[in-house]
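Participant: sharing a model that was predicted from the sequence below.
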Amino acid sequence: MNNTPESAALQRPSIILGIESSCDESAAAIYGESGLMAHALHSQVALHADYGGVVPELASRDHIRKLLPLIERVRAEAGNPELTGIAYTRGPGLMGALLVGASVAAGFGMSLDVPVLGVHHMEGHLLSPLLEDEPPAFPYVALLVSGGHTLLVAVEGLGRYRLLGRSVDDAVGEAFDKTAKILDLGYPGGPALAALATSGDPAAHDFPRPMLARPGLDFSFSGLKTAVMLAVKNGERSPQADADIAASFQQAVVDTLVAKCARAIEATGMQRLVVAGGVGANQALRAALIERGARDGFSVSFPRQAFCTDNAAMIALTGYLRRSEFRRGIAGAEAVARWPLDELAPPMAEAPTADRTGTA
């Protein structure tokens, strides 16, 4: 019988600490065989509000202050379980912010003598609906809509991702924030614009639905933002006029996203759509996708509101699902600002834990 420390570790229930620090949320979570055990998040919205956007240096400094207390909090809430691995966001994201999380993970791994794994931030989003009580089954089409990314991805299994379409310019969350800035709605602009749109007329302005007339699944939102800018410049400003612009802009975005999702479902032959990322919390988008799914015969799944934006629960889950890739030994604080999703691969088969040189 193999009684090495490595084999003993494999026999313990897997309990993974997740750490997220890719942008302006500091977060920690613990995921085990029974599911999500604890999670906590600190948002930096108030810190960056005066600047109208994320200031990378301030974000990094705040992660340094907040991550350790968040980790201690989730460990206590989970009952101080014995961790078998630490997963952190390796990329993509702001390099300084990523390095804070990577360094904390490496330090904890060394002090607790547990392996560390850097995971892909966008894979976390793609898998976040699996945190729900009734998770969608593979395969599915995923719409990832956030401040930095707008992607349509065929998710055929863990680590098996096929890019179907992406934004050729602004991400949809970025378009929301820039439009909100034009309307003087402050930061973060997306939720404020969505709230204003509820009192506006979505048919007041005939804004463009970019790239819908073209074949394919790519997106473009910069022209839509320009149309809003011209409407504000050439029109009279009033609370109702601003609400009408917000509603018309949101409707143009929703129509574009819904049409491209339906096109992706038809092209792949899949019957499930998963929506992830911060813009996935938008109620108008959710309602329109559910309606289109009911009409066209495909199901639509969303993570709960707390797991639409950046969070550590999805990072801990991804680490848990990739637990066969953990390797013992001293981990480096690895981080990458850019990390193409198509570089990922399915997890390696379960094997005895080894050090980073590959020796058992």
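Facilitator: Yep, it's here. Residues are numbered from 1 along each chain as shown.

Participant: from now on I want contacts and neighbour counts done on CA atoms only, so please keep to that.
Facilitator: Fine.

Participant: flag every buried residue along stretch 82-95.
Facilitator: When burial is assessed from 16 or more other Cα atoms under 10 Å, stretch 82-95 yields the following buried residues: 83-95.

Participant: all helices for the stretch 201-350 of the chain, in order.
Facilitator: Assigned by DSSP state H, counting those that start in this stretch, the stretch 201-350 of the chain shows helices spanning 222-234, 239-268, 283-296, 313-321.

Participant: I'd like those helices laid out as TSV, including distance to Asp113 and mean neighbour count.
Facilitator: Putting the helices of the stretch 201-350 of the chain into TSV (distance: least, Cα to Cα, whole Å; neighbours: other Cα atoms under 10 Å) gives the following:
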stretch	distance to Asp113	mean neighbour count
helix 222-234	48	16
helix 239-268	44	20
helix 283-296	44	16
helix 313-321	17	29
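
Participant: so which of those helices comes closest to Glu77?
Facilitator: Glu77 lies closest to helix 313-321 among the helices of the stretch 201-350 of the chain, at 13.9 Å (Cα to Cα).

Participant: ok, residues contacting that closest one?
Facilitator: The contact list for helix 313-321 (Cα atoms under 8 Å, 6 or more residues apart in numbering) reads 14-20, 28-32, 36, 39, 85-89, 117, 119, 121, 123-125, 127-128, 131, 307.

Participant: can you tell me which of these are in strands?
Facilitator: Among these, the members found in strands (DSSP state E) are 15-20, 28-32, 36, 39, 85-89, 117, 119.

Participant: ok, and the closest non-adjacent residue to Leu117?
Facilitator: Leaving aside its chain neighbours, Leu117 sits nearest to Ala87 (4.8 Å; criterion: Cα to Cα, 6 or more residues apart in numbering).

Participant: isn't that neighbour right next to Val114, touching?
Facilitator: No. Applying Cα atoms under 8 Å as the test, Ala87 and Val114 come out as separate, 10.7 Å apart.

Participant: ok, structure two:
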Amino acid sequence: MIILGYESSCDETGVALVCTERGLLSHALHSQVKMHQEYGGVVPELASRDHIQRVLPLTAETLAAAGMQLADVDAVAYTAGPGLAGALLVGASVAQSIAWSLGRPAIPVHHLEGHLLSPLLANPTPAFPFVALLVSGGHTQLMRVDGVGRYALLGETLDDAAGEAFDKSAKLMGLGYPGGPALSKLAEQGDPTVYDLPRPMLHSGDLDFSFSGLKTAVLTRMKSFDVNGGAAFETAKANLAAATEAAIVDVLAAKSLKAMKQTGLKRLVVAGGVGANRHLRQHLETEMARRGGEVFFPPLSLCTDNGAMIAFAAAQRVNAGLVDLSTSSHAFTVRPRWGLHDI
């Protein structure tokens, strides 16, 4: 079965073709980063308009790369939420229109489930059950995953997510958008031991997270710097970036390892944009190997939002018998706020 998938929840337009038997066939992605850099963050209206311009050319590119026509598609999947309402509506309306025109079913997909299952596109592939650290945008969660559609929440952020901590701290340091990658790049030039930043909820005894206090600590430290200090100011800022990254990584790793101990599982999966962070990957790989476990990440190209994870999640749900392909109605809605436990 061939599934055409669309992702348009925020500032990436993604299209992909996945076969339920053969896996990923092709995918194309356009990032709006350059457009939003001027504004220091995502402008929802501009994001929606850009999705409209990109989605059909990317569809043609994806089909051509796989040597297929629209008529070869058996179902069309799309991100139904969570995300920006206008952006979601672009992908949803295009997907539903194509499905209707072909007389094929349309499959709404939860954005976070796409991230959660994306490491299954890697080689080697993790087997169920596993613990998943989901660090995508405004979400930081630990989940026990016993199979497709079988998710149990172990812990989540109580305020800012890890990605928000990266982005907000980067903004306080005057770095560009997107903040997370900019902060990590600057951190490579710094010493993480110069500034002792808090590790919020590190010893809370549960698996929840909180990063708002870290952002406040970064703000306080930045106010103490002499902005006219020239090279000394730049060095201090690099050291602060390194300390910030280290604090976030320490908390994410500690909570993940605690979840492994509590569940007794030996496989950890890390998914979402923060999963591309080099220090987080190295830390978890070292610690899991020391404990006789394994850690899995999606390919770097699939850490950000993409159509491949949406088409693949739909394929996994089809294979698991969780999708009714006989449904003929093409009425649809999107869910800007949608908890993973509600699917």
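Facilitator: Noted; the coordinates are in hand. Because the structure is predicted, anything quoted here is derived from the model rather than measured.

Participant: picking up where we left off before, export the helices of the stretch 201-350 of structure 1 to CSV and tack on distance to Asp170 of structure 1?
Facilitator: Compiled in CSV, these are given as follows (distance: least, Cα to Cα, whole Å):
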stretch, distance to Asp170 of structure 1
helix 222-234, 6
helix 239-268, 12
helix 283-296, 18
helix 313-321, 25
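
Participant: out of those, nearest to Gly52 of structure 1?
Facilitator: helix 222-234 (17.0 Å).

Participant: structure 2: which residue goes with Phe171 of structure 1?
Facilitator: Quick fix: residue 171 of structure 1 reads Ala, not Phe. When structure 2 is aligned by TM-score structural alignment, Ala171 of structure 1 is paired with Ala161.

Participant: identify the residue spatially nearest to the residue nearest to the spatial centre of structure 2, adjacent ones excluded.
Facilitator: Per Cα atoms, centre = their mean, the C-alpha nearest to the average position across structure 2 is that of Gly272, at 2.7 Å. Once flanking residues are discounted, Gly272 of structure 2 sits nearest to Ser136: 4.3 Å by Cα to Cα, 6+ apart.

Participant: and what of Thr198 of structure 1?
Facilitator: Ala247 (6.8 Å).

Participant: next: Val168 of structure 1.
Facilitator: Using Cα to Cα, 6+ apart, the closest residue to Val168 of structure 1 is Ser220 (5.6 Å).

Participant: please say which position in structure 2 the one you found maps to.
Facilitator: Aligned partner of Ser220 of structure 1 by TM-score structural alignment: Ser210.

Participant: isn't its match right up against Pro200?
Facilitator: Yes. Counting by Cα under 8 Å, Ser210 of structure 2 does reach Pro200; the two are 5.7 Å apart.

Participant: more crowded one of those two?
Facilitator: Ser210 (21 against 17; other Cα atoms under 10 Å).

Participant: I'd like the distance between that one and Glu156 of structure 2.
Facilitator: According to Cα to Cα, to the nearest Å, Ser210 of structure 2 and Glu156 of structure 2 sit 9 Å apart.

Participant: now the strands for the stretch 51-200 of structure 2?
Facilitator: Remark: strands assigned in the stretch 51-200 of structure 2 by DSSP state E, counting those that start in this stretch are 75-81, 106-110, 130-136, 139-147, 150-156.

Participant: dump those strands to a markdown table, plus distance to Thr59 of structure 2.
Facilitator: Output for those, formatted as a markdown table (distance: least, Cα to Cα, whole Å):
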| stretch | distance to Thr59 of structure 2 |
| --- | --- |
| strand 75-81 | 12 |
| strand 106-110 | 16 |
| strand 130-136 | 25 |
| strand 139-147 | 28 |
| strand 150-156 | 31 |
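
Participant: who wins for proximity to Tyr177 of structure 2 among those strands?
Facilitator: Comparing the strands of the stretch 51-200 of structure 2 under Cα to Cα, the one sitting nearest is strand 130-136, at 16.1 Å.

Participant: angle of the closest one against strand 150-156?
Facilitator: Interaxial angle of strand 130-136 of structure 2 relative to strand 150-156 (axes from the mean of the first three to the mean of the last three Cα atoms, to 10 degrees): 60 degrees.

Participant: so strand 130-136 of structure 2 corresponds to what in structure 1?
Facilitator: Against structure 1, strand 130-136 of structure 2 falls on residues 140-146 (TM-score structural alignment).

Participant: gap between the matching stretch and the chain center?
Facilitator: 10 Å (Cα atoms, centre = their mean, to the nearest Å).

Participant: kindly report the same for stretch 177-197 of structure 2.
Facilitator: Computed by Cα atoms, centre = their mean, the chain-centroid distance of stretch 177-197 of structure 2 equals 20 Å.

Participant: what does stretch 114-132 of structure 2 give?
Facilitator: Worked out by Cα atoms, centre = their mean, stretch 114-132 of structure 2 lies 13 Å from the chain centre.

Participant: what's the answer for stretch 164-172 of structure 2, then?
Facilitator: 17 Å.

Participant: who touches it?
Facilitator: 137-138, 176-180, 182-183, 211-212, 214-215, 218-219, 222, 241, 244-245, 248.

Participant: go again using 6 Å as the cut-off
Facilitator: Gly179, Gly180, Leu183, Lys215 (Cα atoms under 6 Å, 6 or more residues apart in numbering).

Participant: which position in structure 1 aligns with the second one?
Facilitator: When you say that, I think you mean Gly180 of structure 2. With TM-score structural alignment as the criterion, Gly180 of structure 2 matches Gly190.

Participant: got the contact list for that match?
Facilitator: Phe176, Asp177.

Participant: any idea how far it lies from Glu33 of structure 1?
Facilitator: 36 Å.

Participant: what of Asp184 of structure 1?
Facilitator: For Asp184 of structure 1, the distance to Glu33 of structure 1 - Cα to Cα - is 47 Å.

Participant: what range in structure 1 matches stretch 280-294 of structure 2?
Facilitator: Under TM-score structural alignment, the match for stretch 280-294 of structure 2 is residues 285-299.

Participant: quick one: contacts of that stretch?
Facilitator: Val254, Val258, Gln271, Arg272.

Participant: the second one pairs with which position in structure 2?
Facilitator: I take that to be Val258 of structure 1. By TM-score structural alignment, Val258 of structure 1 lines up with Ala253.
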